[in-house]
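My questions concern the predicted model and sequence given below.
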Amino acid sequence: MTSQTLLAFDFGTKRIGAAVGQSITCTANILNTIPAKEGIPNWDTIEALLKEWQPDTVIVGLPLNMDGTENELCRRAKKFGNRIHGRFRVPVEMFDERLTTREAKELAWEEGHKGNYANDPVDSIAARLILESWWRQHPPTP
């Protein structure tokens, strides 16, 4: 089996969570959260991550409503994914990320997080959960 590296992003208008993982173990590790202004990241930071990890695919979380419908944040997350693809020519897949932020907060709380998400964000934990969920739905083939 050939190992694949994937980067995942949890898009947000103030912060973008990031995680990297590989297909041999289907696990992911959190990376530093990327600051954003109105959903616009420092593209040099994104480029540096792509150069460092050289992902085969980028997964961008799609924050659907609970009923499966799209919202404004979905449109912006898709735009973010399209820009990654357009600027860096890496394949990008959008992936349903409903409840990952809630799950990330629960995991952080269990590990002693005090609930101040502005100073100690959980966005990269959410990105890790997005990537791990993606692998559960797309298991690597031997």
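Thanks, I have the structure now.

alpha carbons only for contacts and neighbour counts from here, please
Noted.

What is the distance between the helix or strand where Val58 lies and the centre of its chain?
According to DSSP states H and E, Val58 maps onto strand 57-62. Its chain's C-alpha centre and that of strand 57-62 lie 6 Å apart, by Cα atoms, centre = their mean, to the nearest Å.

quick one, helices of the chain?
Read by DSSP state H, the chain holds these helices, from start to end of the chain: 43-53, 72-88, 100-110, 123-137.

From the contact counts, what lies against the last one?
It refers to helix 123-137. Judged by 3 or more Cα pairs under 8 Å, 6 or more residues apart in numbering; DSSP states H and E, the packing partners of helix 123-137 are strand 5-10, strand 15-22, strand 27-30, strand 57-62, strand 92-96, helix 100-110.

Turn these into TSV, columns for distance to Glu70.
Supplementary listing: these in TSV, determined by distance: least, Cα to Cα, whole Å:
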stretch	distance to Glu70
strand 5-10	16
strand 15-22	19
strand 27-30	26
strand 57-62	9
strand 92-96	10
helix 100-110	16
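
Tell me which of those sits most buried.
Ranked by mean neighbour count, the helices and strands packed on helix 123-137 are led by strand 5-10 with a mean of 27 (mean count of other Cα atoms under 10 Å).

try this one next to it:
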Amino acid sequence: MKIMAVDYGDARTGMAVCDRTEFLASPVGQIEEKSMAKVAEKIIYASREIDVGMIVIGLPKNMDGTEGGRAEKTRKLAKLVELGVQVPIVFWDERRTTVTAAAQLTDAGTFGKKRKGKLDAVSASVILDSFLAWRKNHPGEQPT
């Protein structure tokens, strides 16, 4: 099934999608928007256009595993998205995904404005890669 991952941010929200075989995750773009309602609208629209069967939303946790204000905002966004889709929404721990995405962009020689324009979508791809690896090793299970 096609699965979309979302890396929600205050100014930019990245999105990534995997192929139907759940093998390859690819960034599909960023939403440059500060309004949570408009971000939710655009996620809903993209999920319908791409015809995804699940949405994975990166949940920002503190390094000790607790949830703070960012996680609360992310959960609010998920509730808005849930109102407009008929597919399951799953949260996935996104700790260190931006660091991993930045390293990938550095390795690819992407810097400056190009980097800023891709970082959140690549972060969403890192979230999705992690989720897909877990899913492959835990068939039929739901993440907690």
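It's in. Nothing here was measured: the structure is a model prediction, and the numbers come from that model.

TM-score for this pair?
Laid over one another, the chains give 0.87 as their TM-score (TM-score structural alignment, normalised by the length of structure 1), with 139 aligned residues with a Cα RMSD of 2.2 Å.

before we move on, back to that, got the contact list for the strand holding Val58 of structure 1?
Where contact means Cα atoms under 8 Å, 6 or more residues apart in numbering, the residues beyond strand 57-62 of structure 1 that reach it are 5-11, 74, 77-78, 81, 90-98, 127, 130-131.

Distance from the chain centre to stretch 5-18 of structure 1, please.
Here the centre of stretch 5-18 of structure 1 is set off from its chain's centre by 4 Å, with Cα atoms, centre = their mean.

What range does it cover in structure 2?
Mapped onto structure 2 using TM-score structural alignment, stretch 5-18 of structure 1 spans residues 2-15.

Could you do stretch 86-104 of structure 1 as well?
With the alignment judged by TM-score structural alignment, the segment of structure 2 matched to stretch 86-104 of structure 1 spans residues 83-101.

chain center to the matching stretch, what's the gap?
Its chain's C-alpha centre and that of stretch 83-101 of structure 2 lie 4 Å apart, by Cα atoms, centre = their mean.

Distance across that stretch, terminal residue to terminal residue?
End-to-end distance for stretch 83-101 of structure 2, by Cα to Cα, to the nearest Å: 30 Å.

Kindly report the same for stretch 35-43 of structure 1.
Across stretch 35-43 of structure 1, the straight-line distance between its terminal residues is 11 Å, by Cα to Cα.

Can you give me the buried ones in it?
Of the residues in stretch 35-43 of structure 1, those scored as buried under the neighbour-count criterion (16 or more other Cα atoms under 10 Å) are Pro35, Ala36, Gly39, Ile40, Pro41.

Take those residues and write them to JSON lines, including distance to Ser23 of structure 1.
Written out in JSON lines, the entries for the buried residues of stretch 35-43 of structure 1 read as follows (distance: Cα to Cα, whole Å):
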{"residue": "Pro35", "distance to Ser23 of structure 1": "27"}
{"residue": "Ala36", "distance to Ser23 of structure 1": "29"}
{"residue": "Gly39", "distance to Ser23 of structure 1": "29"}
{"residue": "Ile40", "distance to Ser23 of structure 1": "29"}
{"residue": "Pro41", "distance to Ser23 of structure 1": "27"}
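
which residues are in contact with stretch 70-90 of structure 1?
Contacts of stretch 70-90 of structure 1 from elsewhere in the structure, counted by Cα under 8 Å, 6+ apart, are 11-12, 39, 47, 55-58, 60-65, 91-94.

residue furthest from the geometric center of structure 2?
For structure 2, the C-alpha lying farthest from the average C-alpha position belongs to Gly109; by Cα atoms, centre = their mean, that distance is 22.9 Å.
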